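Requesting a structural model of the entry that follows:
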Amino acid sequence: MATSYAAVSSGNKLKSGSGAISTAVKTQAFETHLWQVYQKAGLAKTSLNLAVYRKALVGYYNLRAKAGTAIKPIVTIVDFSRSSRQKRLWVLDLKNQKLLYYTYVAHGKGTGDEYARFFSNKPNSFKSSLGFYLTAQTYQGKHGLSLKLNGLDKNFNTNALSRAVVIHGADYVSERFIKQYGRLGRSLGCPALPVKETQAIIGAIKNNSCLYIYGADKNYASPYLTEALAIDTFAAQFFPMKATS
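Here you go, the predicted structure:
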């Protein structure tokens, strides 16, 4: 897609007779925007799955639409369909269309060995939880600097706070551990990070940014994946006029 969303929005012939922007134009602009961010941020070089990336941004724009929710233009994506031997966490700065961090992340020991296969929202399952989260405040815990997470997907991750599923650093998240054991170490359900990168990543994503954890689970469903609302929210942000179909 070579046409920018700004160029799409500027063509009077693409607007409906009432002055409102048509659904088709908003959708085209949204898809173009997603592609441009993907390209400019260099995400193709990391082999970030396009479908996973798209779901994450749809969720981000739906979160922006939620009443009373002012979130940062930062999206963190975790793709637990990848091997734990691979880097599978991305932090994107949408405002500047930059990839801030690309690194390893551990899954829960109840979720699988090298691959994450089993997910749960239940206490004491030691499993990772899928879905959309809003990051909260930091604290100093047994793993040092840690970041609380508010799970937003009912039946999938809403017990994150009560389960103490947080972002923290861990020595078992390292290339050295992979070389020794053939996979990353595993947490009690937390998306644990490499110790050396934890402080910087938490600093970038704390206090109301979007986190999306994807996994190969056919049972997962979320209202935050509603595309029509995401497209309308995007259009209201980038088009100067009232973006209604």
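
drop to CA atoms for contacts and neighbour counts, all remaining ones
Fine.

packing partners for the longest strand belonging to the chain?
Longest strand in the chain, counting residues (DSSP state E): strand 131-141. Applying 3 or more CA pairs under 8 Å, 6 or more residues apart in numbering; DSSP states H and E, one finds that strand 131-141 makes contact with strand 144-151, strand 210-214.

what's in contact with the next helix or strand after the longest one?
Think strand 144-151. Next helix or strand after strand 144-151 toward the C-terminus (DSSP states H and E): strand 166-170. The contact list for strand 166-170, computed with CA atoms under 8 Å, 6 or more residues apart in numbering, reads 143-149, 160, 190-198, 202.

And the next helix or strand past strand 166-170?
Next along the chain after strand 166-170, taking DSSP H and E as the criterion, comes helix 175-181.

quick check, distance from that following helix to the centre of its chain.
Mean C-alpha position of helix 175-181 versus that of the full chain (CA atoms, centre = their mean, to the nearest Å) differs by 26 Å.

residues in contact with it?
Helix 175-181 has contacts (CA under 8 Å, 6+ apart) with 85, 183-185.

so after it, what's the next helix or strand?
strand 193-194.

What is that following strand packed up against?
Using 3+ CA pairs under 8 Å, 6+ apart, strand 193-194 sits against strand 166-170.

One more, so I can put them side by side:
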Amino acid sequence: MQKKLLLFIILPLLFFPVYAWENNLNSNKTVVEDTNGESSFILYSQTFYQELNDPDLNFEAFQYGLNGFLKLKEENKLSNTKYLTIIDMSLSSSEERFYLINTETRTIEHKSLVAHGRNSGDVFATHFSNKTNSHQSSLGFYKTAETYMGSNGFSLRLDGMEYSNSNARKRAIVIHQADYVSQDYISRNGRLGRSYGCPALPQKDYKTIISKIKEGTCLFIYYPAASYLSKSNLVNTEASLLAIAD
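Got it, this is the predicted structure:
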């Protein structure tokens, strides 16, 4: 009786270390896979950025933009994945901060001045809003939509893909040309002109740019605002390796 009782106590103790070791191994395997996935995206984004060969492009803005682009691509929310447009609102409006990136050739096809909303700031944009009549720029990821002829000529509608820009269409936030977006205007006024919230482009080449990015490409308006970056799922959730490999 005592022998049976002793075996009953000892046997579970013998098997428990094996069970615990296997669980720990599986846990470690998951961590390794997650770590490899993260490292792969970081390496991918660094390599891509180096191939663009433009140190003026903020790497953080590019990396966030690329991550969101890949996630939207993986979710089949983009009908044209050839182009990724990044607008870096951390830069002065007197600098070229509009980047049209060809993701297939990994080149910057167009680099341009771009206006921000009049209530977002003077030379620098520092305030952003999704509210109607705020006349401020809105941060985050957009999908380009249809073109149309409006009061500013050939223009491109935008659909916001996040909480931070969901009212873009209602607010008539579009890409259009403006005579106040030029080096000449900067020379005469000390800064670029401002819009009612639209990312307005110079009159030169704007038709070419709109024709390239219309109908389903990704556009990302960046600013290092913790309030946005901490809430954006497209920024905080890392793109999977499947999107990178596709």
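
Can you give me the TM-score here?
The TM-score (TM-score structural alignment, normalised by the length of structure 1) is 0.82; 214 aligned residues with a CA RMSD of 1.8 Å.

re the thing from before, any chance of the helices and strands packed on strand 131-141 of structure 1 in JSON lines, plus mean neighbour count and distance to residue 92 of structure 1?
Listed next are these as JSON lines, based on neighbours: other CA atoms under 10 Å; distance: least, CA to CA, whole Å:
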{"stretch": "strand 144-151", "mean neighbour count": "22", "distance to residue 92 of structure 1": "18"}
{"stretch": "strand 210-214", "mean neighbour count": "24", "distance to residue 92 of structure 1": "10"}
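
Include distance to residue 229 of structure 1 when you put the ones you listed into JSON lines, please.
Shown next, in JSON lines, are these (distance: least, CA to CA, whole Å):
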{"stretch": "strand 144-151", "distance to residue 229 of structure 1": "20"}
{"stretch": "strand 210-214", "distance to residue 229 of structure 1": "16"}
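
out of those strands, which comes closest to residue 76 of structure 1?
Across those, residue 76 of structure 1 has its closest neighbour in strand 210-214 (4.7 Å, CA to CA).

helices or strands next to the closest one in the packing?
Counting contacts by 3+ CA pairs under 8 Å, 6+ apart, strand 210-214 of structure 1 is packed against helix 50-65, strand 74-79, strand 131-141.

which residues in structure 2 does the longest strand of structure 1 match up with?
Alignment note (TM-score structural alignment): strand 131-141 of structure 1 is matched to residues 140-150 of structure 2.

Just give me the longest helix of structure 1.
Counting by DSSP state H, the longest helix found in structure 1 is helix 23-40.

Tell me roughly how far that one lies from structure 2 on average.
Compared with structure 2 after fitting, helix 23-40 of structure 1 has a mean deviation of 2.5 Å; criterion: mean CA distance after the TM-score superposition for structure 1.

Would you mind listing the buried residues in that helix?
By 16 or more other CA atoms under 10 Å, the buried positions in helix 23-40 of structure 1 come out as 23, 25-38.

Greatest separation within those residues: which pair is it?
Greatest spacing in the buried residues of helix 23-40 of structure 1, by CA to CA: 23 and 38 (22.6 Å).

which of the helices and strands packed on strand 210-214 of structure 1 is buried the deepest?
Greatest average neighbour count among these goes to strand 74-79 (a mean of 25), per mean count of other CA atoms under 10 Å.

average offset between the next helix or strand after that one and structure 2?
Once the chain leaves strand 74-79 of structure 1, the next helix or strand it forms, by DSSP H and E, is strand 89-93. By mean CA distance after the TM-score superposition for structure 1, the fitted strand 89-93 of structure 1 averages 0.5 Å away from its aligned residues in structure 2.

what's the matching range in structure 2 for strand 89-93 of structure 1?
Using TM-score structural alignment, strand 89-93 of structure 1 pairs with 98-102 in structure 2.

now what about the matching stretch, what contacts it?
57, 82-88, 107-114, 209.

can you do 7 Å?
Stretch 98-102 of structure 2 is contacted from outside by 82-88, 107-114, using CA atoms under 7 Å, 6 or more residues apart in numbering.

And stretch 152-168 of structure 2, by the same measure?
By CA under 7 Å, 6+ apart, the list of residues contacting stretch 152-168 of structure 2 reads 130, 138-149, 169, 173-177, 210, 214.

Quick one: map residue 128 of structure 2 onto structure 1.
Using TM-score structural alignment, residue 128 of structure 2 pairs with residue 119 in structure 1.

same deal with residue 73 of structure 2?
Using TM-score structural alignment, residue 73 of structure 2 lines up with residue 64 in structure 1.

and what of residue 115 of structure 2?
Counting by TM-score structural alignment, residue 115 of structure 2 lines up with residue 106 in structure 1.

quick one, what contacts its match?
Residue 106 of structure 1 touches 84, 173, 184-187, 191-193, counting by CA under 7 Å, 6+ apart.

Name the nearest residue to the spatially most central residue of structure 2, ignoring sequence neighbours.
Nearest to the mean C-alpha position of structure 2, by CA atoms, centre = their mean, lies residue 65 at 2.7 Å. Using CA to CA, 6 or more residues apart in numbering and skipping the chain neighbours, the partner closest in space to residue 65 of structure 2 is residue 220 (5.9 Å).

Could you measure from the aligned partner of the one you found in structure 1 over to residue 226 of structure 1?
By TM-score structural alignment, residue 220 of structure 2 lines up with residue 212 in structure 1. Relative to residue 226 of structure 1, residue 212 of structure 1 is positioned 15 Å away (criterion: CA to CA, to the nearest Å).

try residue 21 of structure 1
With CA to CA as the criterion, residue 21 of structure 1 and residue 226 of structure 1 are 19 Å apart.

ok, those two, which is more surrounded?
residue 21 (21 against 14; other CA atoms under 10 Å).

For the counterpart of residue 241 of structure 2 in structure 1, identify the helix or strand it belongs to.
Residue pairing (TM-score structural alignment): residue 241 of structure 2 is matched to residue 232 of structure 1. For residue 232 of structure 1, the host element (DSSP H and E) is helix 227-238.

residues of that helix that come out buried?
By 16+ other CA under 10 Å, the buried positions in helix 227-238 of structure 1 come out as 227, 229-236.

repeat for stretch 107-117 of structure 2
If you call a residue buried by 16+ other CA under 10 Å, then stretch 107-117 of structure 2 has these buried ones: 107-108, 110-117.

would you turn those into a markdown table with distance to residue 21 of structure 2 and secondary structure?
Converted to a markdown table, those look like this (distance: CA to CA, whole Å; DSSP: H, G, I helix; E, B strand; the rest coil):
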| residue | distance to residue 21 of structure 2 | secondary structure |
| --- | --- | --- |
| 107 | 49 | strand |
| 108 | 51 | strand |
| 110 | 55 | strand |
| 111 | 55 | strand |
| 112 | 57 | strand |
| 113 | 59 | coil |
| 114 | 58 | coil |
| 115 | 59 | coil |
| 116 | 57 | coil |
| 117 | 58 | strand |
